[in-house]
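> kindly generate the corresponding structure for this input.
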Amino acid sequence: MRLVILGGGESGVGTAILGKKKGYEVFVSDFGKIKGNYKEILLLNGISWEEEKHTEELILNAAVVMKSPGIPDKSPIVKKLQERGIPVISEIEFAAPFTKAIIIGITGSNGKTTTTMLTHHLLKSAGLNVGLGGNIGKSFAWQIADNKYDSYVLELSSFQLDGIINFKPHIAIITNISPDHLDRYEYKYENYIDSKFRLTMNQTEDDYLIYDADDEAISNWFKTHTTKAKLIPFSLTKIFSEGAYIKNNKMEIKISQEEFTMDTDHIALEGKHNMKNAMAATSVAKLMQIRKATIRESLSNFQGVEHRLEKVLKIQNVQYINDSKATNVNATFFALDSMNTPTVWIVGGVDKGNDYNELMSLVREKVKAIICLGVDNKKIIDVFGNVVDMMIEVSTMNDAVQMAQRLTEKGDSVLLSPACASFDLFENYEDRGNQFKQAVKNL
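Predicted coordinates for the structure are as follows:
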């Protein structure tokens, strides 16, 4: 069986290693350059590869093709494979049949990384033998090749879900849905929503779907679609006989006749959106029968996620906050909503079809100055130019941070929450966040 892998990054190399171990004839093809450390691993494992091209005669003879999530469906080589009826799947679809572990799959436009990390933290703290993968950390396929975990917590993007056929998590979470990546979905929001709900399409009556009952897109989907999975909703405003909710500053979770309560003041994560992430993760912990005392302790000591509302430093009584992971408007909405001091907001990057008007009321209320850090800032300037007293364009992170320092007074905050992708000026959102942190330390 010939397995061809498009993309020689983390998921591609992980799939190659698992494929080789399972007896496939493996070939890796990357249209860009393959990083040195990945090349070494491919060579060590005797896996053939090519870079900076896709050689059709070496690809179109595949029995199955694993496509890395970054490669769009409309790329010419993918179209040719589809025309020939060769299955093009994602890493999780390829890898899942090779493990008997319990799979917890988490998707959503925002909050999925925090929810994934928190869920993993809850299960690991309880002593479970649990892996963390998908969109973060080590490749899921690679872990299956190397390790014997009893369960996996996977963060799954819509691109990974587009490439599944039979993949089925035992527990699925949809944190929320807001317009994102619409450039990959013909600019149709409903296509993106359907993509997220692929997470539950193969679930049975023995499986669970945990979801945000306050989310409009999710509620609308349920009006015209169904899933066989048992439903566990969570909400900040509604109360359920089966599900998770907040009542009198307490998080309450009721699942199969069992109850769990905890004061929200004792939960380490701050902000309304994080209460939802905590409810989703705790629902998993309850389904996995983790002791209440362990859950309480884990929720109170969780450190949060790097580049997500990460407090960097306080300088001259000004708090600098790194929210580089906010790559869409909805994520930035949560960030601005959680600010309770006058804020200098650093925003901008590659716009994925953003509607900035959704932020208007928060900007009016909380933002004293805007620093645009992007190659093309026209849309941001058009929307907010008359709303804030000060609007400045810069092209480097150092300039952004130094300018922010000049515009702040004691008691203010500086928030990097770009609402955009980072690829115009940075390698990725981590690079952007790390440059911000370094620039703040250099002040």
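> contacts, neighbours, all on C-alpha from now
Will do.
> tell me where the stretch 251-400 of the chain has helices.
For the stretch 251-400 of the chain, applying DSSP state H, counting those that start in this stretch gives helices covering 272-287, 292-301, 329-337, 360-366, 378-384, 397-407.
> quick check: Lys196 touching Lys112?
No. Contact criterion Cα atoms under 8 Å: Lys196 and Lys112 do not qualify, at 11.8 Å.
> who has more neighbours out of the two?
Set side by side, Lys196 and Lys112 show more neighbours around Lys196, with 26 against 23, by other Cα atoms under 10 Å.
> show residues contacting the helix or strand where that one lies.
Taking DSSP states H and E as the definition, one finds Lys196 inside helix 189-197. Where contact means Cα atoms under 8 Å, 6 or more residues apart in numbering, the residues beyond helix 189-197 that reach it are 107-108, 157-159, 161-162, 174, 177, 179-182, 185, 217, 221.
> next, the structure of the following sequence, for comparison with the previous one:
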Amino acid sequence: MERLVILGGGESGVGTALLGKQKGYDVFVSDQSAIKTKYKAVLVENEIAFEENGHSEEKIMSANLVMKSPGIPDSAPLVQALLTKGISVISEIEFAARYTKASIVGVTGSNGKTTTTLLCHHILKAANLSVGAAGNIGDSFAQQVAENKYDVYVLELSSFQLDGIVKFAPHIAIITNISPDHLDRYDYDYKKYIASKFRITENQTEEDYLIYDADDIAIKEWLENNKTKAKRVPFSLEQKLENGAFLNGDTIEIHLNTEEFKMSTTNLTLKGKHNIKNAMASAMAAQLLKVRKQTIKESMSSFEGAEHRLETVQKVREVLYINDSKATNVNATFYALECMDNPTVWIVGGVDKGNDYTDLLPLVREKVKAIVCLGVDNQKIISTFNNVVDVIVETAGAEEAVKVAAKIASKGDSVLLSPACASFDLFDNYEDRGRQFKKAVRTLL
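Here you go, the predicted structure:
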């Protein structure tokens, strides 16, 4: 019996454990920290061996195959020891894909992954396809495969998950955009991060499709210098394309496999130029999966968007509060500020991942009346914007940030939480940050 060792007892780890046991592996789960009660209960119920609060090296080194959670870097000494011994270390995505014949739409990119994944899933569901969403969102992909749930999966894929693939090949790959992010995991080498994203297409064949942003410099340069076997399907806001999706005035036009599709952007529930691109990518994926044009149009105008991504919380005393906690890098915040029509009090800050805020200066100059810092170390933000914005206030929690923003904001203004940073200095994760922000807004009433 082959031994499958799983590093990390979270969503992907426990899902993989269930699928591994079903496929006849001797499964062992090991977590450096405490395993959450709900995941522990699943392991106990399914009689899967596990350990927490530390790794037993001898138990791990006896593995034939190791699945590591995306949060563990390749540089971790334990991972390096496994690789040196010649033991294969893969991601949940690689493991689960080996056991499903489902058609896979894989979505990656620095920003827009979640929105595009959810929108794509929304359209396919409306078309009555048997479709699941997984990867970075929802229930674990491996668990869904174990339960033999769906004919199609839309997977949100981070670069960390793609780093752990060997043969994984989605039928349709989508790269929404690429901008510097997580460079701390890639030796601060942007090229390594770009290469990681493009792993999504490395195993695709001539029967598969790569949907990508033709306006994105990093994507364009990679495609000029590297090959993919997949059929290339671009989308653009800047150029008219013979094959692909583009913007003609206020109309999205798609030319794909001799078919034509047109839809007014005024019918999109999602606002902002970046969401027009997300809509183009989702619509083309749906068309390639033979979804009717009418279904695509109807789905686009009924989609509600992702939580913590430009999410309207509510109006309080004629000030609109917007939760964009999922904006954990500068590019995501750029999109958010671009969407602001009213004078904006901008709540920003957290764990800086090597951010360069200079790209934001023109938008901040034009739209931001005050900055509320929400982080332990705000020096970089203050020094970048103190000549552009008159009011900059430092705060140490969501509740304080919201109270300060409410005092500064006037009737008709917006208060935007778009941190451009990771959340780990003051919060568990970006969801925790977003929920605390929303709770604080509701206490203003």
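> still on that earlier bit, may I see the ChimeraX selection of the buried members of the contacts of helix 189-197 of the first structure?
Only the buried entries of those go into this ChimeraX selection, using 16 or more other Cα atoms under 10 Å:
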select :107,108,157,158,159,161,162,174,177,179,180,181,182,185,217
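> nearest to Val65 of the first structure, of the contacts of helix 189-197 of the first structure?
Top of the list for closeness to Val65 of the first structure, among those and by Cα to Cα, is Asp162 at 13.8 Å.
> Phe50 of the second structure should be in a strand, yeah?
Yes. Membership of Phe50 of the second structure in a strand is supported by DSSP: H, G, I helix; E, B strand; the rest coil.
> isn't it right up against Asp26?
No. With contact defined as Cα under 8 Å, Phe50 of the second structure does not reach Asp26; the gap is 11.5 Å.
> before we move on, the earlier item: mean deviation of the helix holding Lys196 of the first structure from the second structure?
Its aligned residues in the second structure lie a mean 0.1 Å from helix 189-197 of the first structure after superposition (mean Cα distance after the TM-score superposition for the first structure).
> residues in the second structure aligned with that helix?
Mapped onto the second structure using TM-score structural alignment, helix 189-197 of the first structure covers residues 190-198.
> the stretch 51-200 of the first structure: helices as residue ranges?
56-59, 76-83, 91-95, 112-125, 140-146, 158-162, 189-197.
> okay, buried residues for stretch 374-392 of the first structure please.
Buried-residue list, stretch 374-392 of the first structure, by 16+ other Cα under 10 Å: 374, 376-377, 380-381, 384, 387, 391.
> quickly note the distance from Ile177 of the first structure to Val414 of the first structure.
Applying Cα to Cα, to the nearest Å, the value for Ile177 of the first structure to Val414 of the first structure is 27 Å.
> how much space between Asn267 of the second structure and Val330 of the second structure?
In terms of Cα to Cα, Asn267 of the second structure sits 28 Å off from Val330 of the second structure.
> higher neighbour count, those two?
Val330 (26 against 13).
> Val66 of the second structure: how many residues sit nearby?
27.
> which residues touch it?
Contacts of Val66 of the second structure by Cα under 8 Å, 6+ apart are 4-7, 87-90.
> now the buried members of the residues you listed.
Judged by 16+ other Cα under 10 Å, buried ones among those: 4-7, 87-90.
> any idea how far Glu216 of the first structure is from the residue of the first structure most remote from its centre?
Most distant from the centre of the first structure: Glu57, at 35.3 Å, with distances by Cα atoms, centre = their mean. Going from Glu57 of the first structure to Glu216 of the first structure by Cα to Cα gives 47 Å.
> and for His54 of the first structure?
According to Cα to Cα, His54 of the first structure stands 42 Å off from Glu216 of the first structure.
> so what's Ser33 of the second structure closest to, chain neighbours aside?
Asn53 (4.2 Å; Cα to Cα, 6 or more residues apart in numbering).
> equivalent analysis for Lys20 of the first structure, please.
That would be Val26: by Cα to Cα, 6+ apart, it lies 6.3 Å from Lys20 of the first structure.
> so the one you found is in which element?
strand 25-30.
> between the helix or strand following that strand and strand 25-30, how big is the angle?
Next along the chain after strand 25-30 of the first structure, taking DSSP H and E as the criterion, comes helix 36-44. Inter-element angle recorded for helix 36-44 of the first structure and strand 25-30: 160 degrees (by axes from the mean of the first three to the mean of the last three Cα atoms, to 10 degrees).
> who's in contact with helix 36-44 of the first structure?
Contacts of helix 36-44 of the first structure (Cα under 8 Å, 6+ apart): 8-10, 13, 16-17, 48-49.
> repeat the analysis, applying 7 Å as the threshold.
Here helix 36-44 of the first structure makes contact (Cα atoms under 7 Å, 6 or more residues apart in numbering) with Val13.
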